[in-house]
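1. below are the sequence and a predicted model for it; my questions follow.
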Amino acid sequence: MEERIDNETVQQIDLISMLKDIGREWLTILLLAIAAALFADIWICATYQPEYRTSTTFVVTAKGMNNNIYQNLNSTKELASQFTEILGSNVLKKKVAQDLGMNNLNVKTSVDLVPETNLITLSVKAGTAAESYRVLQSVMENYNTVSDYAIKNVIIETIQQPSVAMAPINPLDEKRTVMKVFVVTAGCLIVLLAGISYIRDTIKNPGEVSTKLDTRLLGTIAYEKKSKALSMKRKKDYLSMLIQNPLRSFAYVESSKMAASRVRSYMDKEDAKVLLVTSVMENEGKSTVAANLALSLAQGGSRVMLIDCDFRKPAQYKIFNVRDNEETDLGDVLINHASTEKIIRNWNNSGLYMILNKTSSNAIETLLKSMTLKQIIAFCREKMDYVVIDTSPLALVADTEELAQMTDASVLVVRQDTVLTKDINDAIDILNNTRGKVLGCILNGVTSQNMAGSGHYGYGGHYGKRA
């Protein structure tokens, strides 16, 4: 019973992930569907050929027969059928073409026998109403010569005179066709994206961590928007993803605290004080997770140092809303060999201390091999209960491998349904070959019925390709 419920939950989360994948590409779907509709509109207008039809009705009878004989329906139908062949013959068409001064008669003629009657309907279809009318008039004027030659005992009387067609018989339903193309294109794109989402090998739900990844699940963090209300967009604090922000959802805050509690438990078991936090790719939310992890540990009564060692795209100063003119940053200290105390700042008189970066550096290799960095980490190891180091994404640059040699353990932040399983496992193998072996992973941005909130967070920017 429990296994069946778990499977249903996994399927439900997979469906949500699929809908999220489709939702991310809604603009692409819309633009492609509009482009297809516009192309269809242009094609329809360019290839549309209006067709006009003019018709007349004849009654066919036999010569020399009284009215009682005309009531012999079978005989009359045979005569009418023969005349049908005459009106559709090439002989009559050539004569009409000569009469109108045409080389070829580029029209469509049709002769229909009204069922169970001796009535014949002659129709002419042409590109213009005038041409259709002229051809039919010529047929009516010239059919006698052909019919008298082929069938001498036939009398044909017109019972409905032709009139000029007022509208084409194939009106251009442009709006309906364009809308149909739009809907079909959008539907096909949605099905295509759903199929790609289904077959893409990513971590779509917490249950897949144990079956696909070579590490344990330390916790899941709810999917959360940055902004809760448009009225807050003029305030800088609205961007804060810290768990102490009162605008954050209960599910987001509690899931972050639970993940931090499990990380603390495994760190204590491994007697680890220095923890490296990284991800495979950018925009997985690793910097936010590292900040909230350090904040949660500090709220538990510990002295915690948060070090921003992402020298390519530092983000902690943005997360904590630190002014650019405050203090010296880590990069300056490593280059100028300044005192460590100058870069340590306390967060709101709490147990959380921070060493931050504000600008990216081009001398990454020099900074990582600096003895000053090792001394700073050693100093923090001695003075603090826990040290949390935020680093660059592992798959893009080699910085994290060198930093992992200076730590006791590492945590990999994995964003739901984002990175391929193979790439995640490769990152785990790389970290496990360093001193800072992987304690586990934190699945970030998880959407389910048990986690409130929606949206996305992380930071933008671009890293260089990994050497």
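-> Nice, thanks for sending it over.
2. make it CA atoms for all contacts and neighbour counts henceforth
-> OK.
3. assumed Gly301 was part of a strand.
-> No: counting by DSSP: H, G, I helix; E, B strand; the rest coil, one finds Gly301 to be coil, located in no strand.
4. so it sits against Gly351, correct?
-> Yes: between Gly301 and Gly351 a contact is recorded at 6.8 Å, counting by Cα atoms under 8 Å.
5. ok, residues contacting the helix or strand in which Ala251 is found?
-> Element membership of Ala251, judged by DSSP states H and E, is helix 250-269. Outside of helix 250-269, the residues within contact range by Cα atoms under 8 Å, 6 or more residues apart in numbering are 218-224, 243-244, 273, 289, 292-293, 296-297, 409, 439, 442, 451-453.
6. next, the one to line up against it:
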Amino acid sequence: MEDYREMSGKESREAPEKIDFTSLLVDFCQGVRKLWWLIVVLTVFFAVKNYFTTTTTYVSQYVASATVSVNSTTGSSAQDMAQIFPYILTSGVLEDVVAEDLGVATLPGTISAEADEGTNLLTISVTADDPQVAYNTLVSVLDNYPQVAEFVVGKTQLTVLDETGIPSDTKRSEVIRGSYKRGALKGALIGCVILVLYVLQRRTVKSKKELKKQLNLMDCGSVPYIRVKKRKKETFHNTLSLLNERISQGYVEAIRKIRIKVMRDMEENGFQSLLITSSIPGEGKTTLAANLAISIAKQGKKVILVDCDMRNPSVAGVMNEQEKHPGLGTVLKKEVAIKDAMVNAEVQNGSLKVLYGGENDEGNTKLLSSKSMRALVQALIKQADVVIFDTAPSGLLADAPVLARYVDAALYVVRYDHTKMRQIREGVQALAMSGIHIIGYVFNGDSSSRSRGYGYGYSYGYKRYGGYGRYGSRSHYGNYTDAEKGTQDQDGLVIKE
């Protein structure tokens, strides 16, 4: 594991990886397929919300306007009048005169003026929340404006050419229609932002090329994506078992290739025990461990499969074992003999025994670091050619690194589009620190074009791990010296050869 540790140490000094825009585009398309419903929901929600908010809070604004011709004794044009008009308004004189004329304390609306370029025409408009008030204010402005403007531009005459009369609110439908469009746009934008954040945050591994580039480990093969079709009269509830006659030949061939590479490495190094783990839950390590054990046993080997994931024992589900059997915890606590706890699995041409995990018991996990566990591993090795241990995720819990002290080699499982590269590095590094020989990795649930159609989709309820978080160190289990680790102790385990 020196090569891997050396590589991990260099990672912090290396320049950041270049962004793969092709991969990012693929991630975005996959994100759209997964989150399209969220974008639709947000779009509809904000459209409806804006519509009802606007209809309930909207206050109609009525605009009364009149187009007049301007005649001034000083020769002032309509453009001059339009420029002077704001000054007259801001001075407050016209507003006071109009308010007094209407018999109110303050002007009940707003007044504006706009000149038609090149003509002596001026359009005066009054906006108010009552149509009659708007019209009355306009009439008062037309009557009083010449009187007020006389002090500024001289005697002025306004001739009304056209007026709206008592106005109606013609903008209501336009405002309401625009409100739900704006709401829909807002919802869609929020949905897109969430989608982008989701894609950038996820960034999971989707090819063995990424793994080869980042990990200094051997590629032990890939397992195709298997789409499981449940049948009412199916003997095996989990069809991803080599003991099931209906299993896809593509899946069988994939396991066979992995078995060849793994066994070659173990035989060359004289190893008998193999630990199988992953970075996080749901990567299919238990299914791979069980099927690899079956495949090796079919070659005439004596194989023992041990479920060491005592927080979430899942081997029984893969093996379709319906009966309850004494688990690993009962053996470690010396309540049951190893021989009585192991169960024979019918495998053609070989021998496969399984030591199931038993009932969920978090307290039993501390036993993985005990002398009893070390003695158990030694006892199992004497009874079989190969012993396979299925453990909890290495990147999530300390179980695998602790158990790795007693096991010869490890196999790491990475599932397609499920795990981030950072999580994989952390899991492999935690395992490597134990000093175990890591044979390599298996790319599980491969959905590449060549493998598509086989399908995959099993996880066994790892949500319960959420309450544990990460174990920052192995002190949870206690520490053992190298001398203590190498001692072959007799601690009273009930062992029957």
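-> Looks like it arrived, so ask away. Being a predicted model, the structure only gives us computed values, none of them experimental.
7. circling back to that earlier point, who has more neighbours out of Gly301 and Gly351 of structure 1?
-> For Gly301 of structure 1 versus Gly351, neighbours defined as other Cα atoms under 10 Å are more numerous around Gly351 (20 against 12).
8. average gap between the helix holding Ala251 of structure 1 and structure 2?
-> Taking mean Cα distance after the TM-score superposition for structure 1, the mean distance separating helix 250-269 of structure 1 from the aligned residues in structure 2 is 3.3 Å.
9. how many other residues sit next to Pro168 of structure 1?
-> Neighbour tally, Pro168 of structure 1, other Cα under 10 Å: 17.
10. and the spatially closest residue to it that is not a sequence neighbour, what does it touch?
-> Spatially, and ignoring its direct neighbours in sequence, Pro168 of structure 1 is nearest to Tyr52 (4.6 Å; Cα to Cα, 6 or more residues apart in numbering). For Tyr52 of structure 1, the contact set (Cα under 8 Å, 6+ apart) comprises Lys125, Ala126, Gly127, Thr128, Ala129, Ser132, Ala165, Ala167, Pro168, Ile169, Asn170.
11. just the buried ones from the residues you listed, in ChimeraX syntax?
-> To isolate the buried ones among those in ChimeraX, judged by 16 or more other Cα atoms under 10 Å, type:
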select :125,126,127,128,129,132,165,168
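12. redo the contacts of Tyr52 of structure 1 as a markdown table? Include secondary structure and distance to Lys358 of structure 1.
-> As requested, the contacts of Tyr52 of structure 1 are arranged in a markdown table below (DSSP: H, G, I helix; E, B strand; the rest coil; distance: Cα to Cα, whole Å):
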| residue | secondary structure | distance to Lys358 of structure 1 |
| --- | --- | --- |
| Lys125 | strand | 78 |
| Ala126 | strand | 76 |
| Gly127 | coil | 73 |
| Thr128 | coil | 75 |
| Ala129 | helix | 77 |
| Ser132 | helix | 80 |
| Ala165 | coil | 78 |
| Ala167 | coil | 72 |
| Pro168 | coil | 71 |
| Ile169 | coil | 72 |
| Asn170 | coil | 68 |
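13. tabulate the contacts of Tyr52 of structure 1 (JSON lines), appending distance to Leu394 of structure 1.
-> Converted to JSON lines, the contacts of Tyr52 of structure 1 look like this (distance: Cα to Cα, whole Å):
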{"residue": "Lys125", "distance to Leu394 of structure 1": "71"}
{"residue": "Ala126", "distance to Leu394 of structure 1": "71"}
{"residue": "Gly127", "distance to Leu394 of structure 1": "68"}
{"residue": "Thr128", "distance to Leu394 of structure 1": "71"}
{"residue": "Ala129", "distance to Leu394 of structure 1": "73"}
{"residue": "Ser132", "distance to Leu394 of structure 1": "75"}
{"residue": "Ala165", "distance to Leu394 of structure 1": "74"}
{"residue": "Ala167", "distance to Leu394 of structure 1": "69"}
{"residue": "Pro168", "distance to Leu394 of structure 1": "67"}
{"residue": "Ile169", "distance to Leu394 of structure 1": "67"}
{"residue": "Asn170", "distance to Leu394 of structure 1": "63"}
